[in-house]
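Asker: what follows is a predicted structure for the sequence shown.
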Amino acid sequence: MRVFITGATGFIGTAIVQELISAGHQVLGLARSDASANKLIEAGAEVHRGDLEDLDSLRSGAASAEGVIHAGFIHDFARFKEVCEVDQKAIETIGQVLARSNRPLIVTSGTALVRPGKLATEDIIPTFNPEWPRASEQAAEAVAALGVRVAAIRLSPSVHGHGDHHGFIPMLINLARQKGVSAYIGEGLNQWNAVHRLDAAHLYRLALESGAPHARYHAAAEESITLKTIAEAIGQQLDIPVKSVSAAAAAEHFGWFAQMAALDCPASSKLTQQWLNWQPTHSTLLADIESGVYTQ
């Protein structure tokens, strides 16, 4: 299959490119710079110049492909509402090209706000949260109405592994280094879920090849890891103290990241594993922290 991928040179996208090429697919990767283009060429992929805000580039890329994986997202939390709108328009633009063609479109969402405070499962459809306005699944529903064979992959808040420089774990580690202490909020019993980038990439391929229309899949290899456990692993790796900060003091300690540090979002992938025979095999989040993946 000839597959057009947005976000093809990102942390997750590079793993998806390799996963697809290894399985015999042809990959056409979106690239906005010469550096990104060279990265794709070295990986064995074709280059399609453009970016997520260049809608014409998305149209032509999708038109030339037999399937599309939309893994790109502008990770700019300073203008988060705006980049969520860019994401929505990108999905709608690609969807219009694929309408009534039976070509698959895989979009990217997250598990974090599916069911805050309770175990999230694939059959739950979250309500729109204006404070966290990523609308990828809503956009996917809109293009499904056009006859697009669309499915969503919900990524864990921690997609970990070698090369993770900008995710939430590096943010926690950098903050711990700055403050001289690895912290969690309150008792630290709030839970994240996690997945290795290579396991996530494998799930994208399975969803592309065998996914059902309108399906939602969870890229969550570990459904529950407390923030206290993560903070303790970081503290041990950096050889610094670990402590609790009160909810009232969280904003002062964590800054804008306080909301994420307080997030309680366990998520199951039992249905995903059953539907697609997805079996995560790579290292756990704590194993990556403890082995020095983030501190070497």
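Answerer: It's in. From a predicted model like this one, the values you see are computed outputs, not experimental measurements. Numbers count the residues shown, from 1 in each chain.
Asker: CA atoms for contacts and neighbours, from now on please.
Answerer: Fine.
Asker: SS state for Val68?
Answerer: In three-state terms, and counting by DSSP: H, G, I helix; E, B strand; the rest coil, Val68 is strand.
Asker: next one for the comparison:
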Amino acid sequence: MRIAITGPTGAIGTALIKEAISAGHEVIAIVRPGSSRMSNVAVTKGVEIIECDISDYASLHGKRQCDAFFHLAWMKTFGAARDDVYSQVDNIRYALNAVDLAESWGAKAFVGAGSQAEYGHSEVSLNGSVPVDPTSGYGIAKYSAGKLCRLFCQQKGLRFNWARILSVYGENDADHTLIMYLIHTLLEGGVPELTKCEQMWDYIYSKDAAYALLCIGEKGVDGKVYCIGSGECRPLKAYVEDLRDAVDPSKEVRFGVKPYYPHQAMYLCADISELTADTGFRPRYGFKKGISELIGIIRQG
């Protein structure tokens, strides 16, 4: 199978490339020209890198062929930029342009990357049937893109799936995430200062998230929305303590120093039963195994 991936330079995209190559597939990686993270993309047999801006997918029409198309690219994903409404509207249009490109490349399946932000605040385990109530511009745009891409794929005869991805950690993740902040601070001899970390949370290793996406690309049921997570719900403090112990059990972490963000979600867990039933996906990494591997990679530089 040949797959195309937009947004292939982050934790999920780079892991998806490696997972696909390991499974014997070919990959076309569509990367933003001049991306500072271009070097994250594996340069190996079976991987073709094409430089193209998210706003210019039309320039690639008809130039390649693929069986499945994974759209991960998205602008303005962090901080106040998530509520930049005009940029988020652009993201919806770019997602539809990705469907157009997938059709022009002969793809039979389109898989779009959604987000936990589509749900807003929820106190139940998340799956494709749980009602959504996004509050951020980012979450609203992701939900809108998913609904419109589904309609567009129906019109074009493409199998469609939308993957609402929960909290991912892994190699090539952004430094501003909690996991990366903790690892770097502890390795550098600092003392992380956190909230009470009372949230119930679901973390999934990037390798497992990539495996889930590939399972959806191969076996997803047309039209379905799937949540991607580990399916394990634990207090956030337990994850932090496992990470600290993997670095050095004697290290100090200060809990309760910082206040929670306004409107902080306190429960974020995935129900992956439907994903497992439809595609056979089961996580291969527990948090302790995944975080130990990631810390080892970072220590090696």
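Answerer: Looks like it arrived, so ask away. Since the model is a prediction, treat every value here as computed from it, not as a measurement.
Asker: any idea how far stretch 1-15 of structure 2 is from the chain center?
Answerer: Computed by C-alpha atoms, centre = their mean, to the nearest Å, the separation of stretch 1-15 of structure 2 from the middle of its chain amounts to 10 Å.
Asker: what do you get for stretch 165-185 of structure 2?
Answerer: Distance, stretch centre to chain centre, for stretch 165-185 of structure 2: 12 Å (C-alpha atoms, centre = their mean).
Asker: what's the span of that stretch, first residue to last?
Answerer: Taking C-alpha to C-alpha, to the nearest Å, the span from the opening residue of stretch 165-185 of structure 2 to its closing residue is 26 Å.
Asker: would you mark the buried spots in it?
Answerer: Buried residues in stretch 165-185 of structure 2, counted by 16 or more other C-alpha atoms under 10 Å: 165-173, 179-180, 182-184.
Asker: secondary structure for the residues you listed - can I get that in a markdown table?
Answerer: Putting the buried residues of stretch 165-185 of structure 2 into a markdown table (three-state DSSP) gives the following:
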| residue | secondary structure |
| --- | --- |
| Ile165 | strand |
| Leu166 | coil |
| Ser167 | strand |
| Val168 | strand |
| Tyr169 | strand |
| Gly170 | coil |
| Glu171 | coil |
| Asn172 | coil |
| Asp173 | coil |
| Ile179 | helix |
| Met180 | helix |
| Leu182 | helix |
| Ile183 | helix |
| His184 | helix |
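Asker: turn the residues you listed into CSV, columns for distance to Met266 of structure 2.
Answerer: Formatted as CSV, the entries for those read as follows, by distance: C-alpha to C-alpha, whole Å:
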residue, distance to Met266 of structure 2
Ile165, 17
Leu166, 14
Ser167, 13
Val168, 17
Tyr169, 19
Gly170, 22
Glu171, 26
Asn172, 26
Asp173, 23
Ile179, 17
Met180, 20
Leu182, 20
Ile183, 23
His184, 25
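Asker: going by distance to Lys63 of structure 2, which of these wins?
Answerer: Minimum distance to Lys63 of structure 2 across the buried residues of stretch 165-185 of structure 2 is 29.0 Å, recorded for Asn172 (C-alpha to C-alpha).
Asker: if I look at the residue lying closest to the closest one once chain neighbours are set aside, how far off is Leu101 of structure 2?
Answerer: In space, Asn172 of structure 2 comes closest to Ala11 once its chain neighbours are excluded; the distance is 4.7 Å by C-alpha to C-alpha, 6 or more residues apart in numbering. When C-alpha to C-alpha is the yardstick, Ala11 of structure 2 and Leu101 of structure 2 sit 24 Å from each other.
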